[in-house]
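**Q** Next comes the sequence, and after it the predicted model I'd like to discuss.
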Amino acid sequence: MSCNCQCSTEKKNDPRFQELDGIIKKYKNQAGSLIPVLHKAQGVFGYLPEEVQSYIAKGLKLPLSEVYGVVSFYSLFTTVPRGKYVFNVCLGTACYVQGSGRIMDNLKKELGLDIGETTADGLFTLEGCRCVGACGLAPVLTVNEKVHGRLKEDDVPRLISLYRLKEEQGSK
């Protein structure tokens, strides 16, 4: 049964769904394909909204509940849009005693965000984690995969400016 809402036509014309079709086709007949497909889909869309999860479920012939169960279980998957630059402050013991809590507070203030939120322009997301594994550089935060260590509270505005400038230079 098909609907008359033309949603499938819109998906066929969306290059992201075309790319997702290729990903699903590549992994479709492999055991344990769900997690790699979800990782690649999140790379394409930036997050995994219900619409994408449903599309993957149909493509892999899995129940939507199974796809959602995996997405909601693993912290690396997100169902909400994230910024281009994800500031992830380590709040583990070594970093926290070295001041990561104050760095987090400064980021909240400077970006106008709380943990888990994204700026209106889609540029920054603020997150916290338990340990980055770089305790010798405490306090630490990562921006995407880049580690910034031995930070001080007054480094926060400089870091934000660095990534804003990077964005401005990239868009020219």
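**A** That came in fine, so what should we check first?
**Q** okay, CA-based contacts and neighbour counts for the rest of this
**A** Noted.
**Q** Report how many residues lie close to Ile23.
**A** By other Cα atoms under 10 Å, 18 other residues sit near Ile23.
**Q** now swap in Glu66 and tell me
**A** 13.
**Q** May I ask which helix or strand encompasses it?
**A** helix 64-73 (DSSP states H and E).
**Q** buried ones in that helix?
**A** Neighbour-count burial for helix 64-73, counted by 16 or more other Cα atoms under 10 Å, picks out Val67, Tyr68, Val71.
**Q** packing partners for that helix?
**A** The elements that helix 64-73 packs onto, with contact taken as 3 or more Cα pairs under 8 Å, 6 or more residues apart in numbering; DSSP states H and E, are helix 34-45, helix 50-60.
**Q** can you tell me which of those comes nearest to Phe87?
**A** Ranking those by distance to Phe87, with Cα to Cα as the measure, places helix 34-45 first at 17.3 Å.
**Q** which residues are contacting the longest helix along the chain?
**A** Ordering each helix of the chain by length in residues (DSSP state H) puts helix 156-170 first. Outside of helix 156-170, the residues that reach it under the criterion Cα atoms under 8 Å, 6 or more residues apart in numbering are Tyr85, Ile103, Asn106, Leu107, Glu110.
**Q** In addition, the following structure is provided for comparison:
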Amino acid sequence: MSGIDESLRPQKSRITIFDEPVICSFCSHDVYIPYEVFVNVEQPGVDVRHVRYIAICQHCGKAKQFGDPSHFEKDEFIWALNQYLISIRSYKIKVSFYVGKKNNDKITKFTNKLIQDFGIEKENINISYLKGVAELQIKISSLNEIQTIRTQIMNSARRLFITIKDLTIK
């Protein structure tokens, strides 16, 4: 993740500011979990708040506080903070669903929807079809938990009027 207009995710990651890694001054490691903090820097009662970050070193537990020095320069926005997530998980998904005898369009539409939703490459999908039941075997890498992935697949199937027979995520 780099140069994106969103907050740092509170996940184990490496953080850079202007492409320089954030290094712990206590133990010299560079793996952190960043958290967004709102700080009232004006007089009490004015309620003007600024966003700061506190990152917790995953080796020694020391907290490091920093801001986002991103700024405009000659009509161009210069991104300062970059985050490189470490904990991307891989999943194997097996989906069995009912299709009619002449309804290969359902398989194609559902496959294309999963490719779009999860950013899957076609080589990571195996399709088999037997007696009105299609089975997809998919390999994905995602930051999401199993329950979130299951919900996304079920919602995609529901929108396409597909009845899921079996859904396994490992």
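**A** Alright, I've got the coordinates. These figures come from a predicted structure and were not determined experimentally.
**Q** Got a TM-score for the pair?
**A** Comparing the two superposed chains by TM-score structural alignment, normalised by the length of the second structure, the resulting TM-score equals 0.23, with 62 aligned residues with a Cα RMSD of 5.1 Å.
**Q** coming back round to it: what's the closest of the contacts of helix 156-170 of the first structure to Lys40 of the first structure?
**A** Tyr85 (18.1 Å).
**Q** The closest one: how many residues sit nearby?
**A** Around Tyr85 of the first structure sit 20 other residues, with neighbours defined as other Cα under 10 Å.
**Q** In space, what's closest to it - neighbours in sequence excluded?
**A** With sequence-adjacent residues excluded and distances taken as Cα to Cα, 6 or more residues apart in numbering, Tyr85 of the first structure is closest to Phe124, at 4.9 Å.
**Q** can you check Ile146 of the second structure too?
**A** The shortest distance from Ile146 of the second structure to any residue other than its chain neighbours is 6.9 Å, reached at Ile169 (Cα to Cα, 6+ apart).
**Q** doesn't Tyr91 make contact with that neighbour?
**A** Yes - using Cα atoms under 8 Å, Ile169 of the second structure is in contact with Tyr91, at 6.6 Å.
**Q** hang on, the earlier thing: list the contacts of the residue nearest to Ile146 of the second structure.
**A** Listed by Cα under 8 Å, 6+ apart, the contact partners of Ile169 of the second structure are Tyr91, Lys92, Ile93, Lys94, Ile146, Arg150.
**Q** Can you add neighbour count and secondary structure and give the residues you listed back as TSV?
**A** What follows is the contacts of Ile169 of the second structure, written out as TSV (neighbours: other Cα atoms under 10 Å; DSSP: H, G, I helix; E, B strand; the rest coil):
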residue	neighbour count	secondary structure
Tyr91	16	strand
Lys92	13	strand
Ile93	18	strand
Lys94	18	strand
Ile146	16	helix
Arg150	14	helix
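**Q** Now the host helix or strand of Ile107 of the second structure: buried residues?
**A** Element membership for Ile107 of the second structure (DSSP H and E) is helix 104-118. The neighbour-count criterion (16+ other Cα under 10 Å) identifies Lys106, Ile107, Phe110, Thr111, Lys113, Leu114, Ile115 as the buried residues of helix 104-118 of the second structure.
**Q** Verify the contact between the third one and Ala157 for me.
**A** Right, the one you point to is Phe110 of the second structure. Yes - with contact defined as Cα under 8 Å, Phe110 of the second structure reaches Ala157; the gap is 6.9 Å.
**Q** Would you mark the buried spots in the helix or strand harbouring Gln65 of the second structure?
**A** When secondary structure is defined by DSSP H and E, Gln65 of the second structure falls within strand 63-66. Residues of strand 63-66 of the second structure classed as buried under the neighbour-count rule (16+ other Cα under 10 Å) are Ala63, Lys64.
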